[in-house]
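# Predicted model and sequence follow; I will ask about them next.
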Amino acid sequence: MTAFDADLRSLAAQTSLSRRTVVATSLATGFAMAVQPIAAQTAIITDTNGLTAGEVKIPTQDGEIPAYRAMPANDGPFPTVLVVQEIFGVHEHIKDVCRRLAKLGYFAVAPELYARQGDVSKLTNIQQIVSEVVSKVPDAQVMADLDATVAFAKATGKADVTRLGITGFCWGGRIVWLYAAHNAALKAGVAWYGRLVGDTSTLMPKNPVDLAADLKAPVLGLYGGADQGIPISTIDQMKEACRAAGKTCEFVVYPGAPHAFHADYRPSYRAEPAHDGWQRLQAWFRQHGVA
């Protein structure tokens, strides 16, 4: 057991994770209110032709949480990708990412990781989402729910979890780094503009930069050069921490791209870096055994 996993166990005990109640019992329909109106001219909508896709329930230690699952309709088992939500939860964009991955031949599943703290889809601004829900989500809970999602995927018989990858966006980008330090069975991760340094708390005791030496899988980090919330200096810190620890980490910084450049339904979307990052994700997964 690493120091990080010991910290997570201690955190789980302190926050009584086993006694929490699931609040969000189903997924949001459409896009989160905080991102309305959507940029309809750029939003990508992937169909379900040739797919099995829809909401599922993930058994956890305290009940079950909702998730979105998409996979090819025939054959299997398929390589497995965990998709970790943005700050806005598992709304239409994250569901669509799952369908895009399924079209590539993956079993893709996105658990609603705020299910015990609240439904962010009905909240109208980011500050409210952070203060009322996200700030109350323990890292230990997230790691346990991702582990439960892997177990669910394996139990379906349609997912090959020996070929396990993870990708996440914004809030989920940070989680990619944490999960790569947590699960030794993970083959590879792709983190889209996930925070690397910052304040810690009882519920979030470590930053990715603190966990570089604990990384168990190679991680590709995709970042925007004009991201106001993630300075280039923090990316440089993470690069150096990974290098010093001898870990396989690669970083791509897109000049002029803002935060959330992959979010095609928002004004922050930038088509060229989003497309390039998606191609790099596929290549990274193939290179490291998630294919």
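Received, thanks.

# drop to CA atoms for contacts and neighbour counts, all remaining ones
OK.

# Show me the helices in the stretch 151-291 of the chain, by range?
Assigned by DSSP state H, counting those that start in this stretch, the stretch 151-291 of the chain shows helices spanning 171-182, 232-245, 271-287.

# which one of the ones you listed lies closest to Asp96?
Closest approach to Asp96 among those is made by helix 271-287 (13.4 Å; C-alpha to C-alpha).

# related to what we said a few turns ago, could you identify which of the helices of the stretch 151-291 of the chain is most buried?
Sort these by mean neighbour count, taking mean count of other C-alpha atoms under 10 Å, and helix 171-182 sits at the top with a mean of 25.

# list the helices and strands that helix packs on?
Contacting helix 171-182 under the criterion 3 or more C-alpha pairs under 8 Å, 6 or more residues apart in numbering; DSSP states H and E are the following elements: helix 3-14, strand 78-84, strand 159-169, strand 188-192.

# And for the first one, what's in contact with it?
Applying C-alpha atoms under 8 Å, 6 or more residues apart in numbering, the set of residues contacting helix 3-14 from outside is Pro138, Asp139, Ala140, Gln141, Ala181, His182, Thr202, Leu203, Pro205, Lys206, Leu211, Asp214.

# What is the nearest of those residues to Gly189?
Ala181 (10.5 Å).

# ok, the closest one - contacts?
Counting by C-alpha under 8 Å, 6+ apart, Ala181 touches Phe4, Leu211, Ala212, Asp214, Leu215, Lys216, Ala217.

# Now for those: which two are most distant?
Maximum pairwise distance in the contacts of Ala181, criterion C-alpha to C-alpha, is 14.9 Å, between Phe4 and Ala217.

# try this one next to it:
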Amino acid sequence: MTAVHGSTVEIPTLDGTADAYFVHPAGGGPHPGVLLYQDAFGPRPALNAMADRLAAEGYAVLLPNVFYRQGRAPVVELPPHIDHDNRGALFARLMPLMQGLTPDLVVADAHAYLGWLADRPQVADGPVGVTGYCMGARLALHTAGAHPDRVAAVGGFHGGRLATDQPDSPHLAAATMTAEAYFGHADQDQSMPPEQQERLEAALTEARVTHRCEVYRGAGHGYTQSDTSDFDAAATERHWAALLDLFGRTLRR
């Protein structure tokens, strides 16, 4: 396994300074850049470890705290293990933050994150990849739609509410995307029911976006998050295989 170097960094934005975790292979380079979007619980050891694993595969990975307007990560104190007993209380505090992160703010922040990556000597020139988990899949879609010149690949895993009937639904970003996309839906995820899966698939197809959408049978919302009760080791490894295949084909030309 390739050794990696990770550190906490600060990224200037239009609304302040976003704290973030930046990790890249310890030697060689530069490396293709990847923007990794958090789930609702935000940057923490379990998510940093996912960024580390991606970096060990040869990528320079930025994991921003997208709730930086409310404070540094973690913006809500987290237990060592997130389960069904404490999840409700956590979401009661996190839901207003999620709802306040509008598409306009997501796009403005993405501009800052991508600009910061472009200025790093560890990051190769050229397109970047974006991957997002839970709410992060929504952010990934908005970022790809707003920055078609920069984003060549989008991975979204156990994303929720990606194709609603609202005028700012994330799936509408397909119309301006040029990135190849992969989505791994959880079939036990009530936030991404079959009708939304079908709506997302139809939007990607109509926009002629190269894509693959798969349903992970038996997996629940949050299946990649190792510090939660929804963690599914087999589904997580399937996600890694799909994500690395996507990035390997699109970012290493």
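Cool, got the structure. All values reported here derive from a predicted model rather than from experimental measurement.

# what's the TM-score here?
Overlay of the two chains. TM-score (TM-score structural alignment, normalised by the length of structure 2): 0.87; 239 aligned residues with a C-alpha RMSD of 1.9 Å.

# picking that back up, any chance of the helices and strands packed on helix 171-182 of structure 1 in a markdown table, plus mean neighbour count?
Output for those, formatted as a markdown table (neighbours: other C-alpha atoms under 10 Å):
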| stretch | mean neighbour count |
| --- | --- |
| helix 3-14 | 15 |
| strand 78-84 | 27 |
| strand 159-169 | 24 |
| strand 188-192 | 29 |
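
# Pipe the ones you listed into JSON lines and attach distance to Ile94 of structure 1 per row.
JSON lines is the format used below for those (distance: least, C-alpha to C-alpha, whole Å):
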{"stretch": "helix 3-14", "distance to Ile94 of structure 1": "26"}
{"stretch": "strand 78-84", "distance to Ile94 of structure 1": "8"}
{"stretch": "strand 159-169", "distance to Ile94 of structure 1": "9"}
{"stretch": "strand 188-192", "distance to Ile94 of structure 1": "13"}
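
# Show me the strands in structure 2, by range?
For structure 2, the strands defined by DSSP state E occupy 4-13, 16-25, 33-37, 60-64, 128-133, 151-157, 180-186, 211-216.

# Any idea which of these gets closest to Pro45 of structure 2?
Proximity to Pro45 of structure 2 (C-alpha to C-alpha) singles out strand 16-25 among those, at 10.4 Å.

# Give me the buried stretch members for that closest one, please.
Neighbour-count burial for strand 16-25 of structure 2 flags Thr17, Ala18, Asp19, Ala20, Tyr21, Phe22, Val23, His24, Pro25 (criterion: 16 or more other C-alpha atoms under 10 Å).

# Packing partners of it?
Packing contacts for strand 16-25 of structure 2, counted by 3+ C-alpha pairs under 8 Å, 6+ apart, involve strand 4-13, helix 45-56, strand 60-64.

# who does the last one touch, helix- and strand-wise?
Counting contacts by 3+ C-alpha pairs under 8 Å, 6+ apart, strand 60-64 of structure 2 is packed against strand 16-25, strand 33-37, helix 45-56, helix 103-118.

# Could you dump the ones you listed into CSV with distance to Pro193 of structure 2 added?
Listed next are those as CSV, based on distance: least, C-alpha to C-alpha, whole Å:
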stretch, distance to Pro193 of structure 2
strand 16-25, 32
strand 33-37, 22
helix 45-56, 25
helix 103-118, 22
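
# Now do the contacts for the residue nearest the centre of structure 1.
Against the mean C-alpha coordinate of structure 1, by C-alpha atoms, centre = their mean, the closest residue is Val84 at 2.1 Å. Going by C-alpha under 8 Å, 6+ apart, Val84 of structure 1 touches Ile94, Ala110, Pro111, Ile166, Thr167, Gly168, Phe169, Gly172, Gly173, Ile175, Val176.

# rerun that using 7 Å as the cut-off
Val84 of structure 1 is in contact with Ala110, Thr167, Gly168, Phe169, Gly172, counting by C-alpha atoms under 7 Å, 6 or more residues apart in numbering.

# what residue of structure 2 takes the place of the first one?
For Ala110 of structure 1, the aligned position in structure 2 is Leu63, judged by TM-score structural alignment.

# In structure 2, what residue corresponds to Cys242 of structure 1?
Aligned partner of Cys242 of structure 1 by TM-score structural alignment: Leu204.

# Just give me the neighbour total for the closest residue to that match other than its chain neighbours.
What sits nearest to Leu204 of structure 2 in space, not counting adjacent residues and going by C-alpha to C-alpha, 6 or more residues apart in numbering, is Ala174, at 5.5 Å. Counted with other C-alpha atoms under 10 Å, the neighbours of Ala174 of structure 2 add up to 25.

# Ala174 of structure 2 contacts Ala202, correct?
No - judged on C-alpha atoms under 7 Å, Ala174 of structure 2 makes no contact with Ala202 at a distance of 9.8 Å.

# Tell me the spacing between the residue nearest to Pro64 of structure 2 when sequence neighbours are not counted and Leu47 of structure 2.
Closest residue in space to Pro64 of structure 2, ignoring its immediate chain neighbours: Ala20 at 4.0 Å, by C-alpha to C-alpha, 6+ apart. With distances taken as C-alpha to C-alpha, to the nearest Å, Ala20 of structure 2 is found 12 Å from Leu47 of structure 2.
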